[in-house]
Structure formats: structure tokens, C-alpha cells
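Colleague: here is my input, please return the structure:
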Amino acid sequence: MSNPAPAEAPTGAGTAPVPHRDTEEPAFPAAADRSQWRYRPRRAFWRSRVVRAVAVVTVLAICALFILGLVREQTGTEGFLVGLGLAVLPVPLLMAAFRWLDRVEPGPWKNLLFAFAWGAFAAALVAILANSFAVRWIATATADPDSADTLGATVIAPVVEESAKAAAILLLFLFRRKHFGGLVDGVVIAGFTATGFAFTENILYLGNAFGEDQEFGSTGLGSVTAATFFVRVVMSPFAHPLFTVLTGIGFGFAALAPRGKRLRRVLLPLAGLLLAMGLHAAWNGSATFGGPLAFYAVYGALMVPAFGLLTWLAVWSRQRELRTISGELPAYAAAGWLSPAEPTALSSMRARQVARAFAARTYGPAAARAVGEYESFATTLAFLRDRARRGTAGPDFPAREQELLHHLWQRREVASPALTYAARATGRVWAPPQYLDYDGYNPYRR
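Modeller: Got it, this is the predicted structure:
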């Protein structure tokens, strides 16, 4: 039995060779346990993931206690509860929308939950403290509180809030680089961060509006609470995500830049952050200076087209990911690791779903989970190879590639037939007539 030739580590743009499987079984042992993976260096205790996770959770929990205490102090307990109940309504919809964009290669939930918690607690706390301090300082220096409030809303708030939200994207870009591979990752992480920030901000605005209604006895559709809910939750739930997504796109382009282009990897996120600040300032300024007419004019002329453009870009990026899969995996099919139909099935979200359903119906839930894991590992392998082509995979590319091939090989007996069936059932490859049986497989036989 001959050993498969290991791939050389890519040193720049180009394509690394694929280890060829020319035997019945690979010449490497079964994949080691996750804690024993060879390419992952061992860390000192204080650098372990458990210690870091506990530290991050502790910091976010402290921020949550402070920010929620400040909001409750400003709105009152009753206003806080009303604001909380109304502010939570758009959150599941926004999270589901961003998660849908991330279906091709889903990022870990722990990263997304960190982004949401950072936006809701840490970024919101920094924003409320920094904005309040800046407005008070300007009011004291200029002896003009009205101008200080205007300047705070149109200049200070966009700079402070977008910078605070961008910190979450930066942290994940630096410390979870393996899961930050391109535009879609930047959009999704930015969307979750901004959704968390808007959630806390909406509690404050809706709670204050409810307190004002209680003071003046306003009720029904004419109340300040109803008007605030309509503007912030119905009309513009995507406002904060739209601003911060521009920062996420900058980080996404930086993730695609080759490792040697350090200046590009710094300037692109900064450009995205500046665009986010500018759009945020235009949004705030329309309501501050022009009144309702200017607000609706900016909403229709700027926000709606920008939202449509960014939505198109996000969907296009998702389709680009599927094209990456269909372009990179055939090399592994040619080397014998995948069947010829698998790259085609793996590049279709519908075919993936059909494969999991077929496995569940034929072999049970455990088989469906194995097919889902196979799809995930194959997708990661395709993106890893794409990064190797662009020179951004890193020196551990051969070990990571071999490890992913380990995982695929362990699940091939269930996943390969299911994906072949899905490719034929969805019409992505030619299906033989039902009276024929190729290689012991017939797509019409259940």
C-alpha cells in the first residue's frame, strides 16, 4: 500500500497539489480526537480556551449588568419591561436573515453569540457612557446645550457607536481567523453585532417613550410609544445592521487579501468603518436638522437603495461561495476522494438538503447527521483550498487538508451515496433509466 503524497504548503498564489488516493483505503489512521489534532499547538493554561472563554463571559456579564442597570435607571422599571418586550420582537427575524446568508459554511454559534452580546452590552455601554460624557463636555465648553445635543447626535454618536461595534468584528477577525474567510462572514458577524446594539438601544428609546406617555396620559396609535415603535422597529429595524455591515464588508475584503498585503488588510476595514460612520451620520442628521420630511427623503433616497445594494452583495457573495465549492472539489474527485457527482451536489443547497433527507429516511437520524457533517467538512476543504490558491491558507495547509480528508473518509459510506442520489434527484447530473443499475446504485430504488 503506497502512502498518499502530502501536499506542499502554498507559499503564494497558486494551487497546491492534491494528495492522490490510489489504494482501496487511505494509508493514514482514523482521525484523532479533536483534542489530539496534530496541527493545533498546545497552549499554556492561562492561554487555554476555557480560561479565555470564562474571561470573555465575565466581561460581557459585567457590561450587561451595568448597561441594563443604566437603562432601567433612565426608563424606570415599568418602562424598561415594556421597552424590553417591544425591542425583542425584530431580533429573531434579523438573526434568522443573517444566519440564512451563512448557510453555505455556517460559522460557529459561539462567535455569533459573542458578536450579539458584545453589541448589546459592551458596545452599548461604551456608547452611552462616551456619548453622555462628550455631550456634557461640549455643553460645558460652549455653554450651549442645544448645540451640544445636535453635535452629539450627528457627529459624536456615529463615531463612537460604529467604533464600539467594529471592535467585535476586529476581535473575531484577529482571534477567530479560521472562521473569518470572506465577505459573508464579515456581513454576518457585523449583522449580529449591530442587532445586539439596536436591541439595547431600542429598550432605551421605547422605555423613555412609554414613560413620556405615562406622564402625559397618551395611549393608542397616537402615543409616543407607538410612533417610536413604528419608526425604529417597523420602518428601520435594519438601520444599525446596515451601518455596521459596511465595516464587516471592509473586514471581509481584508480577509480575502493575500498575507503579504498588510497595508490593504488595514486600509480596507478602516474604509468600511468610515463609510459606516458617514451613513450613520447622514441618518441621524436627517432627523435632527430637516425634520420628518428630510428623514423620509433620506430614508427613500439613501437607506432603501443602500439596503437593496448590500442585500444583493450578500446574496452574490453566498452564490460565490457555492461556485467556489463547485470549482475546488472536482480536484479531490479526480484524485479519488469524492465521487464524480459529489462536488455538484455539494454546490447546491437544495441538493444538500435532499441528501440529508434521503439519509434520514433510509438509515435514520444518525446517518443524516453524518451527511451533514460530511457536507460541512467538504465545504471547509473547498474554502481551505481556495485560500491556498490565493496564498492565504497559512503554513499548516497540508496538515489541515489531511485532517479534513480523514473526516470525509470516515463518513463516506453513508454520505457518498446520499449525495450522489441528491445530485441525480435534483437534476444536477444525468440520472440513468430506472431499469439500469450502475455500480450497485439506482436512484429510483428506495
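
Colleague: going forward, measure contacts and count neighbours with C-alpha atoms only.
Modeller: Fine.

Colleague: distance check, the closest residue to Leu183 other than its chain neighbours against Ser317.
Modeller: Once flanking residues are discounted, Leu183 sits nearest to Gly252: 4.1 Å by Cα to Cα, 6 or more residues apart in numbering. The gap separating Gly252 from Ser317 is 10 Å, by Cα to Cα, to the nearest Å.

Colleague: any residues in contact with both of these two?
Modeller: 183-184 (Cα atoms under 8 Å, 6 or more residues apart in numbering).

Colleague: can you get me a residue count around the closest residue to Val224 other than its chain neighbours?
Modeller: Take Val224 and drop its neighbours on the chain: the residue closest to it by Cα to Cα, 6+ apart is Ala209, 5.4 Å away. The tally of other residues near Ala209 (other Cα atoms under 10 Å) stands at 23.

Colleague: burial measure for Arg356, as a count.
Modeller: Using other Cα under 10 Å, Arg356 has 24 other residues around it.

Colleague: to compare against the first, here's another:
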Amino acid sequence: MTTPPPYPTHDPGAHAGTGFGAGTSIRAGTAVRAGTGRPHWWQRRLVRVIALVTLLALSGLVILALVRQQTGTEGFLVGLGLAVLPVPLLIAAFRWLDRVEPGPWRNLIFSFAWGACAAALIAIVANSFATRWIATATADPTGADTLGATVIAPIVEESAKAAAILLIFLFRRRDFTGIVDGVVIAGITATGFAFTENILYLGTAFGTDQLSGDRGLASVTVATFFVRVVMSPFAHPLFTVLTGIGFGIAALSADRQRMRRVLLPITGLLLAMGTHALWNGSSTLGDFGFLAVYGVFMVPAFGLLTWLVIWTRQRELRTVRAELPAYAAAGWLTPAEPFALGSMRARRLARAYATRTQGKAAARAVAEYEAYATSLAFLRHRALRGRAGADFAVRERELLGALWSRRDAARPALTHAAQTTAPRVPLWALPQQWQGPQRYGPHPPPHEPYGQAAQPYATPQPHPYGNPHPYPGYNPYQT
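Modeller: Now for the predicted structure:
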């Protein structure tokens, strides 16, 4: 059996202030009892999971009872059937954005459940209480409803949704590494919130039609469905994504930049509240005011944020292509893999090839290999900029071990994908350490240890591209 190359002994982030070498094992954020070395009972994973599941389950039961009470059983079923229609499309869209480094499904399930249960329950209770208090204090029910919709609701709802992002940011820090992660978590949370809210609005509209003597889906239900599901299914995700972007930029900041890491999420939350208030306030401006806000602000803002997220995803792929050649030079990856892993088309071809030649289990191993390799590239990228956590060395070893255990299934598939997409990669775009046999010959050395001065790992070259390849016959995709 082939033995893996030596594990890295040089921490690329040591010069940037992390100062932790190989073998350091520190679990960030876990307090231990003095003299035992074990975490407190309330920080044990099982305790946290049970508490979280219990909280979400109770919130779900309460919100179910409240919505059913306001809409009636028939209205609840109609609202549920109509509200569920945009959910698969929104989840698929956010999952597509997360394809470079897919986050674990448990985070997405938690986010959706928090938005649909906990955040919705907080919003319904707090909004109702605030609106009644304002109506009692001012003796103006109409003004209380307007103030509640434009001021109270945005503050309460965006804060409740932001709590899910904060929890994942604090307790699942490994899975929260940048802007795309913030956008996806925020978007899924808001999708769950909008799902519950749409059940309430559509069920209430159906009840209104029934009281007016209409049968079936009449005018109020159709109008509500068109505005909330057809025209603006992205409204709540758009607001909360601004909070997610704030957390995402904070995740890219170094630990020593404490003020930046606090202010950026708060700024994103304030922007989310402001856009939410503008959207709710447009309903008080009449039909033309609503359409003006929708056309002049909402649609361009949605387009701008979509462009930002896609651009960020392409930037992540460039990071993969720039950081992984160091591990290929040390023998952990083949020369072809950094280019295949930096292309979504090549990744898709690799999974299809594995399915066709080795079956679904191999394709699953290739998908896991791609995810681990991407996490490894991002980890090294953060370390080179002084943003890696205290457990950098341990995490790097874990990822390298995960890649090595899946190499038999992944390498043939990725090599095939690289060869298939090779015409799309110009020869001049090869890293300099592969440009000719002066040092390495036709292939990088398989077992040279990290830490030597001549190695790319010890002397990082983020993107040393630009010189034409001196050997036209050399194909980096042949392994």
C-alpha cells in the first residue's frame, strides 16, 4: 500500500501571527473544568443537540397551533400547499451557489427550521404585542398597523433570522469561512421564515374569500399568491442575505480585528432592516408606489447581489487553483488536480466519470474529495494571510488524511476530467514550479517534505503565472 507523503511541518501562517505549528490541538471556544480536561456538561455536543432539537420542535408546535388558529384548518392546508411551491427552487438556488465548497446539510436543515419555527414564532408574538401596545397607546389602530409593519416588523424579523446566522458563526465556525457561506445560511433561514409567513398570509386570504361567499381560490387568494410567491419570493432572502454578507466578511477578517468582526455583522443587519422597512412601507404608497419600489429598488438590488455572489464563487475557484499546487508539489495531489478542482465543469465531469466507471459510491467519494480539497485550499489561503484559527495544523492534517483515503476513486476521475477540459487551460497558465525540468523534471517530487526554503509551501507564490511553457510537448494532465 502506498504511504502518504510526509505531513507538513511548516505553518504558512506562523509569520502572520498565528504561531501554531504541527501537532497543536486546541478546540477554540470550549471551556474545560479545572483539573479534568473535559468540557462542561453544557458544552457537550449531545447536550447542545438535544436542547436545540427540543427548542425547534416546541417552536414548531406552537407556531403550527397559532397559524392554524388564525387561518382555520382548511385555510392552513391551502396556505401550506401554495407556500411550499417556491421553497424547492430557492433552496436549489442557494445550494447551487454553495457548490464550490458545499456546507453540511445539517447546517441548512437547522437554518430552515430556525427560520420556519423559532424566528417565525418570535416575529408573530413580538409583532402582535408591539402592534397592540402601539394601538392602545395612540388610540389609532390604522397608524399602529402602519408603524408595526414599517418599523417594528423589520427590526424583530431580521433580528430573529440573524440569530441563526450568529449561532452557526459561533458554534460551526469551520463551516463558515466567507461571503458565500453567509449568503447561503442567511438565504435558507429567510426561505424557512417566508414559508411560514406565506402559509399565514395565504391561509388568511383564503379565509377572507370564504367569508365573502367565494368558493375555491378567489380574488384575494390569487392576488396574495401573485404578490408573495410569483413577484417576490426572493424578498425575505434578499433582506437577510445582507446580514449574511456582513457575517461573511467578518469571517474573512483576522481574529485580532475584533472591532471589524463586530461592526460588519451589525452593519449588515441594519441594512437588512432598512431594506425590509422600505419594502413594507411601499404598500402604504398605493399600487404605483409598490411597483416603483419593486422595479427601481428590489429588482436591481436582487440582480446586484446575485452578481456579487457569483463573482465571489468564481473568486473561490481561483483560490483553489492558486493554493493547491503547493500540495501537488509535495505529492499529496497529482499535477492535474488543482486545475480540475478549480473548474466546476471539470468537477461535474469527474463525478459523472466515476459514476459511469465505478458506481455511485465512487462518485460520492469524488464529491467528498472535491469538498475536502476546496476546504484545504481555503484553509491555506487564510493561513497565509494570518486568518487561520489555532487548530490550523490539526485541521490541515485531517483534510490531507481525508483526501488520501479517497484518492483511489478520485484521482482517475479528476485526471479524466482534466484531460477532457485541457484545451480550456492555456499552457502559459501553469505554475512556474512545473515549467520545465530544471528542478522537478516532468513531474513534481512525490515525497519532498514541506518546510524547505526552495519549496513553494515555505515560500508561497500565490499565483506565479505568466511565462510561456518552454516544453510544448509536456502535458500536466498526464499522471
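
Colleague: tm score of chain vs chain?
Modeller: The TM-score (TM-score structural alignment, normalised by the length of the first structure) is 0.88; 420 aligned residues with a Cα RMSD of 2.7 Å.

Colleague: just the element for the residue mapped onto the residue nearest to Val224 of the first structure from the second structure, please.
Modeller: The alignment partner of Ala209 of the first structure in the second structure, by TM-score structural alignment, is Ala205. Here Ala205 of the second structure, judged by DSSP states H and E, is contained in helix 179-211.

Colleague: okay, buried residues for that helix please.
Modeller: Within helix 179-211 of the second structure, the residues that count as buried by 16 or more other Cα atoms under 10 Å are 179-210.

Colleague: again, but for stretch 384-399 of the first structure
Modeller: Applying 16+ other Cα under 10 Å to stretch 384-399 of the first structure flags 384-394, 397-399 as buried.

Colleague: and those residues, which two are the farthest apart?
Modeller: Across those, the longest distance by Cα to Cα is 17.9 Å; it joins Arg390 and Ala399.

Colleague: relative to Arg411 of the second structure, how far out is the residue nearest the centre of the second structure?
Modeller: When Cα atoms, centre = their mean is applied to the second structure, the residue found nearest the centroid is Asp181 (2.3 Å). Per Cα to Cα, Asp181 of the second structure is found 27 Å from Arg411 of the second structure.

Colleague: which of the buried residues of stretch 384-399 of the first structure fall in helices?
Modeller: Residues of those located in helices (DSSP state H): 384-390, 397-399.

Colleague: nearest to Arg42 of the first structure among these?
Modeller: Nearest to Arg42 of the first structure, judged by Cα to Cα, of these is Ala399 at 15.6 Å.

Colleague: thought that closest one was touching Tyr39?
Modeller: Yes - at 6.1 Å, Ala399 of the first structure and Tyr39 qualify as touching, with contact defined as Cα atoms under 8 Å.

Colleague: circling back to that earlier point, quick one, which of Gly252 and Ser317 of the first structure is more surrounded?
Modeller: Neighbour tally, Gly252 of the first structure and Ser317, criterion other Cα under 10 Å: the higher count belongs to Gly252, 26 against 18.

Colleague: show me what the more buried one aligns to in the second structure.
Modeller: Using TM-score structural alignment, Gly252 of the first structure sits opposite Gly248 in the second structure.

Colleague: hmm, its match is touching Ile185, no?
Modeller: No - the pair Gly248 of the second structure / Ile185 is not scored as a contact, 10.1 Å apart, by Cα under 8 Å.

Colleague: can I assume the residue nearest to Leu183 of the first structure is in contact with Gly182?
Modeller: Yes - contact criterion Cα under 8 Å: Gly252 of the first structure and Gly182 qualify, at 4.4 Å.

Colleague: onto which residues of the second structure does stretch 223-232 of the first structure map?
Modeller: Stretch 223-232 of the first structure maps onto residues 219-228 of the second structure, going by TM-score structural alignment.

Colleague: in the matching stretch, what counts as buried?
Modeller: Across stretch 219-228 of the second structure, burial judged by 16+ other Cα under 10 Å covers 220-221, 224-225, 228.

Colleague: hang on, the earlier thing: right, and the match of Ala209 of the first structure touches Thr224 too?
Modeller: Yes - if you go by Cα under 8 Å, Ala205 of the second structure and Thr224 touch, sitting 7.0 Å apart.

Colleague: overlap in contacts of the two?
Modeller: If you check Ala205 of the second structure and Thr224 against Cα under 8 Å, 6+ apart, no residue is contacted by both.

Colleague: nearest spatial neighbour of Thr219 of the first structure, skipping sequence neighbours?
Modeller: Asp213 (6.9 Å).

Colleague: isn't that neighbour up against Gly220?
Modeller: No - using Cα under 8 Å, Asp213 of the first structure makes no contact with Gly220, being 9.9 Å away.

Colleague: tell me where the stretch 51-200 of the second structure has strands.
Modeller: Counting by DSSP state E, counting those that start in this stretch, one finds no strands in the stretch 51-200 of the second structure.

Colleague: helix, strand, or coil at Pro233 of the second structure?
Modeller: Look at Pro233 of the second structure: counting by DSSP: H, G, I helix; E, B strand; the rest coil, its state is coil.

Colleague: what's the burial count for it?
Modeller: Count around Pro233 of the second structure with other Cα under 10 Å applied: 23.

Colleague: all helices for the stretch 151-300 of the first structure, in order.
Modeller: 157-175, 183-216, 224-229, 239-256, 262-289, 291-298 (DSSP state H, counting those that start in this stretch).
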